[in-house]
Structure formats: C-alpha cells, structure tokens
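A.B. asks: with the sequence up front, the predicted model follows.
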Amino acid sequence: MFTGLSAFPLTPLRDGAVDEAAFARLLERLAAAGVDGICALGSTGNYAYLDLAERKRVARLAVRHAGHVPVMVGIGALRTRDVLELADDAQRAGARAVLLSPMSYQKLSDEEVFGLYQTVTQALSVPLVVYDNPGTTHFEFSDALHGRIAQLPQVASIKIPPVSPDPASAAARIDRLRALVPAHVSIGISGDAVAATALLAGCTVWYSVIGGLFPVTALEITRAAQSADAALAHRLSGRLQPLWALFRQHGSLRVVATAAELLGHAPAPCLPPPLRALQGEDRQRLAVLLAQLQLD
C-alpha cells in the first residue's frame, strides 16, 4: 500500500453528521476500481473537523467497505493523548497503516515534532506514514528531520508536498530526501497537479485527492508513470490542467467536495461549516468542466 495509488476519499456530511451511506459508496467505488490503498480521514476526509467518536466510526466504516483494499487511517490531533487513542482505535478497527500529521495551534519545534513521532511509533504495531503538509499544519519539515523520523520503528513512508513541475528539479529534490531515509521507507507525493512528474522522478506512491473521487482517472496516470511512459502520464495529467487550476484557486478539498455534490456522490452541502463548497459562477464553471472531462 506504499506504492501505486493511495486514494483519499471525502468524509461527506449531511445535516452536520457523517453521511455513512454516502461514505460507504465512495469506498466501494474505490475498491471496485482497484486502487492500491485507501486513506480514510486524511485532509480530504475532513479529519480535523470531526470529534474522536466520529473518527472512530469512520475508521470502522472504511475498513468494512474497502473490501480487499488495505486501509490507512489518519490519526492527527492537537494532543498526543488523542493521537495515541486514535492510533489504538485504528489498529483495533483493522487499519493496515496510520497517517500522522503534526497538528498544532502553537507553532511546533523540530524536537516537539520528533517527540510526537517517537512516542506514537513506540505504541504502534502497524506502519506509519509521515504526513508533511505545511499548507494545513504550518509546520515545515527539514530533510534532516525527515531523516531522523524515518529511522524510527514502524515508519514506512513519507508523504511530501508538491515538487517542482520541472522534471530535473523534481528528481533532485526527491534524490536529496532519498539519500537521508532508509531504503524501506517509500517517498510519496501529494499535490495532484505534479503527481505524474513526481512519480516519474522517483516517488513510488501518489497520495491522491482526485483518486478518492475519480479512481480510474488517477489509476491511468499512476500506471503510465509506473510503466515509465512519460509521454502518456504527462498527457493524461495535462488534460486535467483546468481542474488543477481550480485546485490552486480554491483548494483541492472544496473543488472535490463540489464535484462530489454535482455528480450525486455526496449530499449538498457535504462539508463541515464554516467550510463551503464552490458557489455561483465557480460552481457552474466546475460543472461544465466535469461534463467536458468525463472523469471516472
């Protein structure tokens, strides 16, 4: 599950509560498409907006409806106590891995972040993915810190932020990190717009937002890159440039949530307030784009 396509589905809400039926349908679509892994309760899964009881329920629903596909569960929380509780629950639910971001309100130091991962990995019996997402956590990992954390037991992968769209620059960035982490720790890309470039440059897994809603489309890009067919991978990703532009303008969560609403995969509204899906002209623009692209 640390190679190929790891799909990050929404956790849709209805009237303020998790829409379990809609979530189950999303999971079943991913399993039917044959994704390599599923991550419940990533940023696309609205983990930061759910309480512990809701997150525990979602973890069980994910494992139940993922079929044969291994499930990873996000366990990030403000307090280490809650992270440990979520980690224990995810393992009991049958998760095959956990995803941990260094959530904070006060800005964390490197030593505080290292201490978090050290404490959590000591309590785990399943692999852990380090979630490096400065756009949401406002914490920036240095390569040196990644190297330290990657030495801890159970660390299996690092989910890095978007790389440069320039292939040479992307390869150089991945090579710098690769030199500091053990060979068994995979390097995975987030930032869907540069996923093809990153996979061709040395990342082995795509932690994908669109994979959670359009798994067939994301798998086509992933398999082309895995086959080293750079022309095909870039062509498939390139046709989605209007979608990537909306991601940059509004954030991938809002765009994917709106797409799910427009296509009937989630109720409207499906995001936890104060978050809002696209409205007005932006919503209509996305509806036209989806009709043109015919994503699956």
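C.D. replies: Noted; the coordinates are in hand. Remember, it's a predicted structure, so these values are computed and weren't measured experimentally.
A.B. asks: drop to CA atoms for contacts and neighbour counts, all remaining ones
C.D. replies: OK.
A.B. asks: what segments of this protein are strands?
C.D. replies: All strands of the chain, identified by DSSP state E, fall at 4-7, 13-14, 17-18, 37-40, 71-74, 97-100, 128-131, 155-160, 186-189, 205-208.
A.B. asks: measure Thr80 to Ser104 for me?
C.D. replies: From Thr80 across to Ser104, the span is 10 Å (C-alpha to C-alpha, to the nearest Å).
A.B. asks: of all the strands of the chain, which one is nearest Ala257?
C.D. replies: Proximity to Ala257 (C-alpha to C-alpha) singles out strand 13-14 among those, at 10.4 Å.
A.B. asks: now for the closest one, which elements pack on it?
C.D. replies: The helices and strands touching strand 13-14, judged by 3 or more C-alpha pairs under 8 Å, 6 or more residues apart in numbering; DSSP states H and E, number zero.
A.B. asks: give me the contact list for that strand.
C.D. replies: Strand 13-14 has contacts (C-alpha atoms under 8 Å, 6 or more residues apart in numbering) with 19, 267-272.
A.B. asks: turn these into a markdown table, including distance to Phe114.
C.D. replies: Output for the contacts of strand 13-14, formatted as a markdown table (distance: C-alpha to C-alpha, whole Å):
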| residue | distance to Phe114 |
| --- | --- |
| Asp19 | 35 |
| Pro267 | 39 |
| Ala268 | 40 |
| Pro269 | 38 |
| Cys270 | 35 |
| Leu271 | 32 |
| Pro272 | 31 |
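A.B. asks: against that first model, consider the following:
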Amino acid sequence: MVFKGLIGFPITPIKESKVDLPILDKIREHLDQSGLDAIGVLGSTGSFAYLDENERERVMACWSKASTPWIAGVSATTTGEAIRQCKAANYHGAQGVIANAFSYVPLKENELQRYFLEIAEHSPLPLCVYDNPVNTGQTLSFTLLETLASHPNIRAIKAFAQSNNEALHSKLSALNWQAGYAVDANCCEAMIKGGKAWFSTLAGTMPELLVPIMNAIKQTEYDKARESHQALSQLFELMREHSGFRLMHALANHKGWQCELPSPLILPQIADLEKVLGS
C-alpha cells in the first residue's frame, strides 16, 4: 500500500512560466535518496493547479525515473480530466493517485460524490481522497466520507491533522481505508497516535528534517520524535505565516533549486531563513 509512512510532496520548479525539467531532475534525485516512504507528485505544493495537462504529464514522465514509490495528484475541474490524469499516472509508473474537490463553482454533496466515485471507478490506480477545505473552500461531510470509503478503489483519506487528533482519527480510521494526515506541525503526534500516513509539505523539499522523525516513530522512540519535531517549530510558524506553498519555494531556492512562483504569486523574502535552518 503506497498511502503509508512519510510521503513528501515536492514543488514543481517553474522558470519563465514553464516547468524547469533540469531542476526537477535534481529534486527527484535528492528525494529518491532521502529515505521517504513515498513521494507525492503534482499535489498542491507541486503547482498542479497552475499546469495544463501536457505539462502535468511531462512532470509525471520525469518522476517515472524514480525508484521510490510515488503517487500523482489528479485533481481537476472536470471529472474527465481527472480520469485522464489517472491513466497518465498509471502509464508513467505511479502506484496511486490523490484528488481533492478542485472546482471553480462550489460543488454540492451529490456532485462531490459523483466526482470522487467516477474517478475511483475509472482509475487504474488506487485513489486517496484529500479533504482540503483551506484550498478548495469545501469540507467533505462525514456522511460523504462514509460513502466514499465503501468504494473498493478508494483506499485512503488525507485529512488535516488537529492539534489533538484522537477524535478525528477515531472516526476516520473506523472506515474502510487508511487514515493519513497533513499539516506538518501536527503530524508527529497524529502518527504516534495511530495515523497511517504523514502527507508532508516540508518533506518534499527537506526530507532530511522529517525522515529521522518518522524513523523514530516507527521504532516507537516517541520522546525522540517529539523532541526533534519541536525543534522545527520556527519552520512550522513560517509555513503558517507565508503558506507551505510559498515557503517551500523559498527553501528550494535556498537549496540552489532556482525556481519561481507562478504569477501572480510572489516569492516571500524571509530574512531569518538561514538562522531558522541553522545554516
């Protein structure tokens, strides 16, 4: 099952409004040697919403060279495009796909159900449903999640971890899928308390910071994991201030992976970044 463990979501580097494939190669090589359990390609951090279908397939073709298992974001404003993305991901060697409720017009409950179930029905790969109200403006009801979890090809849920995640995990893990979590600041404790996957924004750019924490959790060295996670609190605060999307691009540039944010977004100038990273 690919929806398990620490899954890092890398940026898709953009230069002059186009995907920079040489930089993407460098990112792939770095993550491929990092010890991640899986890689999440073309997620929100990977600029999927700013790329057309051809560009997204070029990105998948690049990741097809990875030895680490990877999943592909297939969210789209139409179900047909999302299904085409599923088939492209399968062709290029992904082991799963992930989708959120991406739509210009807010979707009603029956439309959300239709969107996810049609993707699941036509995808040759297992689907993870991403409940992402911050970016989509839509929250998936628990009644809908119960329906989605009953589909045999919907194998996982990605939800926002809470500071106290036990009640949420109890509900989600009772359904017929793997319950995994986003929000790096809360995920260490969520994993200690039973989460199956840590869907990480930070690990897609700086896996070296989170792989040791995930390894400590796997070895039930929980105090060690918590201590290492707490040491990253300033980074988590910067993510809250600037958004993970903006900060990961700033960190990528700091690492020498020169890239731009898609216009009209502006790369943040973070004066204390080197101090926060200890470099």
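C.D. replies: All right, it came through fine. Just so it is clear, the model here is predicted, and its values are computed rather than measured.
A.B. asks: give me the TM-score for this pair.
C.D. replies: After superposition, the two chains reach a TM-score of 0.96 (TM-score structural alignment, normalised by the length of the second structure), with 278 aligned residues with a C-alpha RMSD of 1.2 Å.
A.B. asks: in a markdown table: the strands of the first structure, plus distance to Ala172 of the first structure.
C.D. replies: Shown next, in a markdown table, are these (distance: least, C-alpha to C-alpha, whole Å):
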| stretch | distance to Ala172 of the first structure |
| --- | --- |
| strand 4-7 | 21 |
| strand 13-14 | 41 |
| strand 17-18 | 42 |
| strand 37-40 | 27 |
| strand 71-74 | 29 |
| strand 97-100 | 25 |
| strand 128-131 | 20 |
| strand 155-160 | 14 |
| strand 186-189 | 13 |
| strand 205-208 | 17 |
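A.B. asks: for Leu219 of the first structure, the count of nearby residues, please.
C.D. replies: Number of residues near Leu219 of the first structure (other C-alpha atoms under 10 Å) recorded here: 21.
A.B. asks: show me the contacts for it.
C.D. replies: Contacts for Leu219 of the first structure (C-alpha under 8 Å, 6+ apart) come out as 5, 35, 211.
A.B. asks: rerun at 10 Å
C.D. replies: Residues near Leu219 of the first structure by C-alpha atoms under 10 Å, 6 or more residues apart in numbering: 4-7, 33-36, 206, 211, 225.
A.B. asks: aligned partner of it in the second structure?
C.D. replies: Matched by TM-score structural alignment, Leu219 of the first structure corresponds to Val211 in the second structure.
A.B. asks: from Leu31 of the second structure, how far out is its match?
C.D. replies: 11 Å.
A.B. asks: try Leu277 of the second structure
C.D. replies: 18 Å.
A.B. asks: neighbour count for these two, which is higher?
C.D. replies: Each of Leu277 of the second structure and Leu31 has its neighbours counted (other C-alpha under 10 Å); Leu31 has more, 24 against 12.
A.B. asks: hang on, that one packs against Lys65?
C.D. replies: No: at 11.9 Å, Leu31 of the second structure does not count as touching Lys65 under the criterion of C-alpha atoms under 10 Å.
A.B. asks: before we move on, back to that, mind giving me a markdown table with the strands of the first structure and columns for mean neighbour count?
C.D. replies: Formatted as a markdown table, these follow (neighbours: other C-alpha atoms under 10 Å):
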| stretch | mean neighbour count |
| --- | --- |
| strand 4-7 | 27 |
| strand 13-14 | 18 |
| strand 17-18 | 16 |
| strand 37-40 | 30 |
| strand 71-74 | 30 |
| strand 97-100 | 25 |
| strand 128-131 | 25 |
| strand 155-160 | 24 |
| strand 186-189 | 26 |
| strand 205-208 | 28 |
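A.B. asks: out of the ones you listed, which is closest to Gln284 of the first structure?
C.D. replies: Closest among those, using C-alpha to C-alpha: strand 13-14, at 21.8 Å.
A.B. asks: so how much does the closest one differ from the second structure once superposed?
C.D. replies: In the superposition against the second structure, strand 13-14 of the first structure averages 0.8 Å from its aligned positions (mean C-alpha distance after the TM-score superposition for the first structure).
A.B. asks: ok, now which ones touch Asp229 of the first structure?
C.D. replies: Residues in contact with Asp229 of the first structure (C-alpha under 10 Å, 6+ apart) are 200, 221, 223.
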